[in-house]
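Colleague: Predicted structure and sequence below. I'll ask about it afterward.
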Amino acid sequence: MNTPPTTLADWLAHCERLHPKNIDMGLDRVREVARRLELRFDCPVITVAGTNGKGSTCAMLEAVALQAGYRPGVYTSPHLVHFEERCRIHGEIVAAGDLVPHFEAVEAARTGGGEAVSLTYFEFTTLAILRLMSQARLDVAILEVGLGGRLDATNVVDADCAVITSIDIDHIEFLGPDRESIGREKAGIMRAGRPVVVSDPMAPDSVIRHAQEIGADLWRFGEDFNFSGDKQQWSWAGRGRRYAGVAYPALRGANQLMNASGALAALEALRGRLPITAQSVRTGLAMVELPGRFQIVPGQPTLVLDVAHNPHSVAALTANLDAMGFFPTTHAVFGAMADKDLAPMLAKVGPLIDRWYFTDLPTPRAETAVALQQKWNALQIVAGGRRQVATSVHANPVQALQAAVDAAEPTDRIVVFGSFYTVGGVLHDGTPRLQAKHLGA
């Protein structure tokens, strides 16, 4: 007889064994277990979907809510290092032990009350975190969609306000081959008569059309809200409200103004239930933190960490790197999933990279370091080999980072990107080694 799970690690291992698929699109199974759990929220719920910018938008919503004196809860995925990072209550990551009773409750609901329900790892863990949040006396719940929207496990909760960030091609095997198909899936988090904020300035027609068809209260970038700015500060204007002279968000990158604009529109749409002051907006955006989103680690050489893992986010990363100014040499630690559109990612950032350190990742979905190196070499052949770039392969992100550190001069730049596994691997063990070099150890 198997020993029942008692720790969070035990429960996560149990979840991994329950279902034959990592992803099994559909809400019927999740909805049934949520019904058995009597899952409900007594506070406003903001659900955030999109290809890129979801995590940043959630972090900004949380930061402003905290500064306004509210008690927010956030569910986000995936995590960088520890599973507990997926849930924050009142700005603090939940303790592993606090999650265990909710895993137990999901298991009891899953196996009791009739026929046992099979749940994927993501579905089971999402229900456990949602149950914890529902009982945490929150003022606002902020939920990041994992994949798509319409059939994502988070969609068992009716959003009081939906936010749809930038939409691009990703996960085509589940969401469809083009932006219209993908937009249709993201639009599934909308609810009739309730606000939906679309912060993508060129949103697919399918998103706008669905909002109109179901009678959602559509807040559209460029029409219902907008931003303007100069090098010192920026301003936001929405329906009947304006924030002027706001400092730039603490999260770096030009794309963050788009995310901030969507977050402010969502808060404005919920003003009747969640009033926010101008000062809480200014302070919250100035203090927001989110590891791995164009995160610059202080010291020499400069270290940039970014979870950019599709062509759209790599294009934003490239623009942000280009805006940093001159560095004699840029070293890139890169590991990515095999199902990503890797060629345009490599081609886009390639002109800025002087030395590649390709890395294996600890998941079967990952492309091997050798295959990444081969894809890069093939691109160079197509380009005529006009520029010689050194490459190497490594067993894991820590070893790749260490090789980059050993080769880099103090005035150089190292960028680590391509996957949550890549950045997470460095944050887990590699950053202290780099910091030791920074300190001259």
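Modeller: Arrived safely, thanks for sending.
Colleague: only C-alpha atoms for contact and neighbour calcs from this point on.
Modeller: Noted.
Colleague: So which elements touch the helix or strand hosting Ala332?
Modeller: Using DSSP states H and E, the element containing Ala332 is strand 330-334. Where contact means 3 or more CA pairs under 8 Å, 6 or more residues apart in numbering; DSSP states H and E, strand 330-334 is packed against strand 355-359, helix 397-407, strand 413-417.
Colleague: which strands and helices sit next to whichever helix or strand comes after the first one?
Modeller: Right, strand 355-359. On the C-terminal side of strand 355-359, the closest following helix or strand by DSSP H and E is helix 369-382. For helix 369-382, the packing partners by 3+ CA pairs under 8 Å, 6+ apart come out as helix 342-349, strand 355-359, strand 390-394.
Colleague: try this one next to it:
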Amino acid sequence: MSTTFSSLDAWLTHLESAHPVGIDMGLERIGKVRDALQLQFACPIITVGGTNGKGSTCAILESILLRAGYTVGCHTSPHLLEFNERARINGAIATDAELLLHFEAVEAARHRFAEPISLTYFEFTTLAIMHLFAARGFDAVILEVGLGGRLDAVNILDTDCAIITSIDIDHTEYLGDTREKIAFEKAGIFRAGKPAICADPLPPQTLIDHAERIGANLWLFGRDFRYEGQAGSERQQWSYVGPTLRRSALAYPALRGANQLINTSAALAGLEALRDRLPVSAQDIRLGLANVELPGRFQVLPGKPAIVLDVGHNPHAAAVLAQNLGNMGFFPYTYAVFGSMRDKDIAGVLQHLKGEIDHWCVTDMPTPRAASAEDLETALREVGVVDGPDGSVTRHASPAEAFQDALKRASDNDRIVVFGSFYTVAGVMAYRKSQHH
């Protein structure tokens, strides 16, 4: 008996409890529902995987393609404030009404079998968003991988261009504990005869071998494409150099941070690979880069004290965050609002950031996967953080409370960094939003 709900919230609440397996690896179940839905796309599909930088790369591609006049569907995850952020239609977040019909379609398709097929929350919602995109007949569709690649729900569609941004150790319980194993999982989005773009400067051999074995058209950063020009050059410009195209005198992307040139290069390589089907001009690229926005990616809020939001949650992201904080100039004290999932390399994250942060406001978070504030304090004591005028650790029940504590103690010239998880940033964003109404 298929269920139906009159609101998106009711659907999402139902899906959170409907299929108890959080992540059930394998594409067989979802593949059957895809076929029952007859999901088909006439337009190019760009699939973006990687440990860090996926969301930024999707946003850059979307921004440039929209400037070029194309219609674009973009699926990203997770969301910060509302589920609808996962589906963007021509740059705008999909409405409940736009999504509802497609939730119903997935539910009906799942019941076309003698034994209804169970789907995880991510599988169900990804299918619904794909079905919405297929119905719209876009010029281009951009899909961000949820986890890994090979067995991720996004991989039920054959990509026309696969992009892998970075390969670092994260989600070890699902993807393996070495860069070689993780790279193999991520390379699962590659397809025979299609461009496979890897922006990681040190790609594991497993990724190269897999691309060769299936006959994908592999583009490696540093070998096939690269960027030139540094921040701090007089005119703040850089160039993209690809196998057949050079894009010179580009401005820095509006997304801040040290790794954005790598993400942008990956996006430009993808567009170069697809240029027969989706041509873009130099001006489209300039305007696209100038206008790209992505909440929570080293996002510096206007006003005093300076507030930085960053969803980074592994050592690689922490190293980039530390570099970006170092480039911001002088602040007497830096306060951190920090929460993390239990399965992260917390010690590795702290190692990179302990030199940039004085006062730590650590927090519990509303999910059983979270490390407790006590765990985080213990980890900070282990890397040598002591209480005094120049350092402290305080424990809080929620990101909002930790943020209020930091705001109370910080002077106008200090800064507050909110990081460690999507939940940490979302908690503070929701609190700030409630204060502004």
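Modeller: Yep, that arrived. From a predicted model like this one, the values you see are computed outputs, not experimental measurements.
Colleague: Quick TM-score on the pair, please.
Modeller: Once superposed, chain against chain, the TM-score is 0.96 (TM-score structural alignment, normalised by the length of structure 2); 433 aligned residues with a CA RMSD of 1.7 Å.
Colleague: one step back: relative to Asp160 of structure 1, which of the helices and strands packed on strand 330-334 of structure 1 is closest?
Modeller: With CA to CA, the closest approach to Asp160 of structure 1 among these belongs to strand 413-417: 34.1 Å.
Colleague: where in structure 2 is the aligned partner of the closest one, by residue range?
Modeller: Aligned by TM-score structural alignment, strand 413-417 of structure 1 falls on residues 415-419 of structure 2.
Colleague: from the chain's centre, how far out does the matching stretch sit?
Modeller: 19 Å (CA atoms, centre = their mean, to the nearest Å).
Colleague: Have a look at how far, on average, that stretch is from structure 1.
Modeller: When structure 1 is superposed, stretch 415-419 of structure 2 averages 0.4 Å from its matched positions, counting by mean CA distance after the TM-score superposition for structure 1.
Colleague: so which strand or helix has the residue nearest the centre of structure 1?
Modeller: The centroid of structure 1 falls nearest to Gly55 when counting by CA atoms, centre = their mean (3.7 Å). According to DSSP H and E, Gly55 of structure 1 maps onto helix 54-67.
Colleague: And the contacts of that helix?
Modeller: Helix 54-67 of structure 1 has contacts (CA atoms under 8 Å, 6 or more residues apart in numbering) with 48, 71-74, 76, 90-91, 142-145, 165, 251, 256, 259-260, 262-264, 267, 276, 280-281, 283-285, 287-290, 293.
Colleague: Trace it over to structure 2 and give me the residue numbers.
Modeller: With TM-score structural alignment as the criterion, helix 54-67 of structure 1 aligns to 54-67.
Colleague: What are the boundaries of the strands in the stretch 101-250 of structure 2?
Modeller: 140-144, 161-164, 195-198, 217-220, 226-228, 237-241, 246-251 (DSSP state E, counting those that start in this stretch).
Colleague: Show me what the longest one is packed up against.
Modeller: Packing partners of strand 246-251 of structure 2 (3+ CA pairs under 8 Å, 6+ apart): strand 237-241, helix 282-291.
Colleague: wait, Leu301 of structure 2 sits on Pro295?
Modeller: No - counting by CA atoms under 8 Å, Leu301 of structure 2 sits too far from Pro295 to count as a contact (10.2 Å).
Colleague: which residues are in contact with both of these two?
Modeller: By CA under 8 Å, 6+ apart, the residues touching both Leu301 of structure 2 and Pro295 are Leu309.
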